Structures are given as structure tokens and as C-alpha cells.
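Chemist: Sequence first, predicted coordinates after that:
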Amino acid sequence: MKPKIGIIGKGNVGHALLRGCERAGYEAKAVGHYLKGVQETSAWGEVIILAVPFAALDETLREMGENVNGKPLVDVTNVVTADFQLALGCTTSGAEELQKKVPSAKVIKAFNTVFAEHMYLGKVKDEPITLFAAGDDGEAKAAVLQLGREIGFDAVDAGPLQNARWLETLGYFHIQLGYALKMGSDVEFKLIR
């Protein structure tokens, strides 16, 4: 039985992940910035995906309350400032700080190194994109990796949550390649192994 996926955030990323989840046969719901909807969706979902801007995390966590307790909480955020600078250094990560804020959730860092337009297929130019997932809870991480594979990604276990530091800097580099260096959103990462 596939877990129900509750997506908090209905922008480009949230919408793309909703399409990908549904295409892969998951029951999924996405909600925008609407208090009652955030509460209901986070209570309903068995896996919660945070697809909100990094700056909105604290408010979103307050709105979800205890609905995240014991559940996989997938952090899709890119830890960048409003002017697209890296918001944290390399001695911690947004995902590690998120885990401190909600210690009873099972935080997994994933999907942040992929441009939104490719999230629903997990591919670009018919090539599977690598989905990296880092987290400390093996069962939660396995569920996220399985979701990624079923969407179409080449899903790779990126180790413990501490490795989110590198995924977040990789996400930042990805944004730099695509937009600052004008390579476009078809530039994606693929791990050859």
C-alpha cells in the first residue's frame, strides 16, 4: 500500500510533485498558504513534503503543529536568501535545523537538486535525473527513494541527514548553473556509477 502524500506548497515545485505523485499512482494532495488546508493536509498525509520557500518554514511548521510527529517530512527547500545567496554555511544545513525544530518528525532532504519542471517525470531529455535523499531514519528515507523511483528518478541514498549540507550547496550550485550562468533549466545532475 502506497502512503498518502501531503504536499505543503502549491507553487511550481508543489504542483510538479503533485503531478509526479499522482502519475506514479500515489494518492496526493497539495495545499497553498491556507491555514486550515495546511492543518488538514499535514494531518491527512502519511508522508509530508515541504515545498515552501525556506523563509516560510517556521510559519509553516507552526501551522502544521503536531501533525508531523512520527512522519517522514521531506525538505525540498533550497536554503537561499531572497537575492539567491546561500543562507547557511557548510557547518549545518536547513534540513538539520528543521530536524531540531521538529525532533519527532523524520526529516529527509530530497528533490532540492532538481528544477521544478522536471520533477513530475524525474527525467530530462529522456534521461533519468539523479534524486539524492539524505536522512537518518532508514524507513522514511526508503519511502522517499521509492517515491522517487516510481516517479522516474534514478534515486540514490545520499547517507545521513548531515549530508544535506552538501545537497543544499549542490542545489545552490544547480541554481547558479541554470540561471546565473544561463545554462537553462534543462541542466540536471546524473550520477554515473
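Modeler: Looks like it arrived, so ask away.
Chemist: alpha carbons only for contacts and neighbour counts from here, please
Modeler: Noted.
Chemist: roughly how far apart are the spatially closest residue to Leu161 that is not a sequence neighbour and Tyr120?
Modeler: Sequence neighbours aside, Gly135 is the residue nearest to Leu161 in space, at 3.9 Å (criterion: C-alpha to C-alpha, 6 or more residues apart in numbering). Separation of Gly135 from Tyr120 (C-alpha to C-alpha, to the nearest Å): 22 Å.
Chemist: More neighbours: those two, which one.
Modeler: Ranked by neighbour count (other C-alpha atoms under 10 Å), Gly135 and Tyr120 place Gly135 first, with 29 against 23.
Chemist: thought the more buried one was touching Val156?
Modeler: No - with contact defined as C-alpha atoms under 8 Å, Gly135 does not reach Val156; the gap is 11.8 Å.
Chemist: The protein: helices as residue ranges?
Modeler: Applying DSSP state H to the chain gives helices spanning 12-23, 35-44, 57-64, 94-101, 138-151, 164-175.
Chemist: Dump the ones you listed to CSV, plus distance to Phe111 and mean neighbour count.
Modeler: Below are those laid out as CSV (distance: least, C-alpha to C-alpha, whole Å; neighbours: other C-alpha atoms under 10 Å):
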stretch, distance to Phe111, mean neighbour count
helix 12-23, 9, 22
helix 35-44, 19, 19
helix 57-64, 16, 16
helix 94-101, 12, 18
helix 138-151, 9, 20
helix 164-175, 9, 22
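Chemist: one more structure, for comparison:
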Amino acid sequence: MSTITIIGTGLMCNALGYGWTEAGHSIRVGTRTPDGDHALRFTASFVGGYAEALDGSDAVVLAIPFPAVKGFIEAHRQHLDGKLIIDISNPFDHLAGNERAAAEFTAEALGTTDMLVAAFKDNFAATINDPTAADGKPAQVKVAADDPAAKAALEPLIRDLGLRALDCGPLGNARYIDAMVSLMLILDRSHAGFTMHTGWAFTGLETTR
């Protein structure tokens, strides 16, 4: 099983951390407020500062706001080498025009696209632990990366959550996923009462394989 560090303590940290601990993975949590009460839904093997949380992990989930990602990487780049980096951050209005993906800025900060993957960007936290929320079928996790090894490393982690990985091509294609998120929030509020149990699905795959 893997040791996964989640940076951030919000809804996605709780959803992913709970799902992966249930699957037998060890979860370390990095926070800028180590002494705070983070009300985690799962038992983490470590909760503390960013640098300490990164020690000994195989994968790192960037579950912090997009504007904080660059600074985090620049401060902790030496602790990220060789790890799978899972960027789940969403830019929302910070990238006007949607000309580049948030994950492309992450790659610039890292200095490489090796072992970097954009994923979980259009998955509401509520659907992570309820795999049948999407009309009774496991939700899709859209994955974009330049590095095939990064995709291969992430796919079993997605399966361990009871979800399905959908390969969306190179890292730059994450810009299209980023753009879907704002509309998803609007539709969920308008048509589902902001339950956040909805999501996008690419359908017809079962009939074409």
C-alpha cells in the first residue's frame, strides 16, 4: 500500500483521506496550522507542517487553493522529487480566458511534468465516498498528464476509491477540465439544490468497447 501526503485539510482532504485509509493506504496530512483542530473524518498517520508531512510519502495531493500552489512548490520542491504529484486545484477566476491549465503552472513551478498529473478537478467531495452518486455508476475521474508513469501510478489509487479513471490526454488538456468546473457548480446549484452529488460523465464507453 502507498503512503500519501495530502496538502490541505478541506473537503477533498477528508474525502480522499477517508477513502484511501479505508483501502489500506497510509495518509499524512500537511497543514499551515499544525496546532489547529482540523476535524478529520479519518485517522491520519501524521498531521503537521508541510515539510514533515512530505517525509516518506510516495504521492502528494495538492488540495490547496490554486493561488497557493506555486508558493508551496517553491518552498518545498526538494521534498517533492520522485513523488507522484496529484494536482486537484481549480483556478476558477484566477486564469481569465482559460488559455492554460492550472496544472501547467504547477509544472512550471516544479520545472518538469514528470510524475505530475491533474485529476479530481471536477469531482465533488461528496461523490468520492459515494461511488454510485453518479446515477448509480462509479464516478469518472478525469486524468491529464504528459508522463505515462504518472497516469499508471494514479490509476490504482482511483480504483481503490471505487471510481473510474478517464484518460484525457496530455497535461495541457486539463485546461478543458478546469473550464468545466465553474459550469458544474452553476448546474448543480440550479438543478440539484447545490447537493454537490452531481458530476460530469463521458457516456457510451461500455457500448463502444
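Modeler: Nice, thanks for sending it over. Since we're looking at a predicted model, the values are computed, not measured.
Chemist: Quantify their similarity with the TM-score.
Modeler: Here the TM-score for the pair of chains, by TM-score structural alignment, normalised by the length of structure 1, is 0.87; 187 aligned residues with a C-alpha RMSD of 1.9 Å.
Chemist: Identify the residue nearest the geometric centre of structure 1.
Modeler: Val76 (2.3 Å; C-alpha atoms, centre = their mean).
Chemist: What's the match for it in structure 2?
Modeler: Residue correspondence to structure 2 (TM-score structural alignment): Val76 of structure 1 is matched to Ile88.
Chemist: Tell me who's in contact with the residue nearest to that match when sequence neighbours are not counted.
Modeler: Closest residue in space to Ile88 of structure 2, ignoring its immediate chain neighbours: Lys121 at 5.0 Å, by C-alpha to C-alpha, 6+ apart. Taking C-alpha atoms under 8 Å, 6 or more residues apart in numbering, we find Lys121 of structure 2 in contact with Ile88, Ser89, Asn90, Lys142, Ile177, Asp178, Val181.
Chemist: same thing but at 10 Å, please
Modeler: Contact analysis of Lys121 of structure 2 by C-alpha atoms under 10 Å, 6 or more residues apart in numbering lists 87-91, 141-143, 174, 177-181.
Chemist: How much space separates the counterpart of it in structure 1 from Leu167 of structure 1?
Modeler: Superposed on structure 1 with TM-score structural alignment, Lys121 of structure 2 falls opposite Asn112. Asn112 of structure 1 sits 7 Å away from Leu167 of structure 1, going by C-alpha to C-alpha.
Chemist: In the contacts of Lys121 of structure 2, find the pair that's most separated.
Modeler: Pro91 and Val141 (17.8 Å; C-alpha to C-alpha).
Chemist: okay, those two: which has more neighbours?
Modeler: Set Pro91 of structure 2 next to Val141 and count neighbours by other C-alpha under 10 Å: Val141 wins out with 25 against 21.
Chemist: Apart from its chain neighbours, what residue comes closest to that one?
Modeler: Leaving aside its sequence neighbours, Val141 of structure 2 sits nearest to Ala165 (C-alpha to C-alpha, 6+ apart; 4.8 Å).
Chemist: gap between the one you found and Ala118 of structure 2?
Modeler: Per C-alpha to C-alpha, Ala165 of structure 2 is found 12 Å from Ala118 of structure 2.
Chemist: Looking at those two, which is more packed in?
Modeler: More crowded of Ala165 of structure 2 and Ala118, by other C-alpha under 10 Å: Ala118, with 35 against 21.
Chemist: For the more buried one, give me its contacts.
Modeler: With contact taken as C-alpha under 10 Å, 6+ apart, Ala118 of structure 2 is in contact with 61-62, 85-90, 101-104, 106, 141-146, 150-151, 168, 170-175, 177-178.
Chemist: change it to 6 Å
Modeler: Ile86, Asp87, Val143, Ala144 (C-alpha atoms under 6 Å, 6 or more residues apart in numbering).
Chemist: Ala164 of structure 1 now?
Modeler: Ala164 of structure 1 touches Lys109, Ala134, counting by C-alpha under 6 Å, 6+ apart.
Chemist: Against Ser89 of structure 2, how distant is the aligned partner of it in structure 2?
Modeler: Under the alignment (TM-score structural alignment), Ala164 of structure 1 maps onto Ala174 of structure 2. From Ala174 of structure 2 across to Ser89 of structure 2, the span is 11 Å (C-alpha to C-alpha).
Chemist: Also Ala152 of structure 2?
Modeler: Relative to Ser89 of structure 2, Ala152 of structure 2 is positioned 20 Å away (C-alpha to C-alpha).
Chemist: if we can go back for a sec, which one of the helices of structure 1 lies nearest to Leu181 of structure 1?
Modeler: Leu181 of structure 1 sits nearest to helix 164-175 of all these, at 8.8 Å, using C-alpha to C-alpha.
Chemist: starting at the chain centroid, how far to the closest one?
Modeler: 12 Å (C-alpha atoms, centre = their mean, to the nearest Å).
Chemist: mean offset of it relative to structure 2 (after superposition)
Modeler: Superposed on structure 2, helix 164-175 of structure 1 shows a mean distance of 1.3 Å to its aligned residues (mean C-alpha distance after the TM-score superposition for structure 1).
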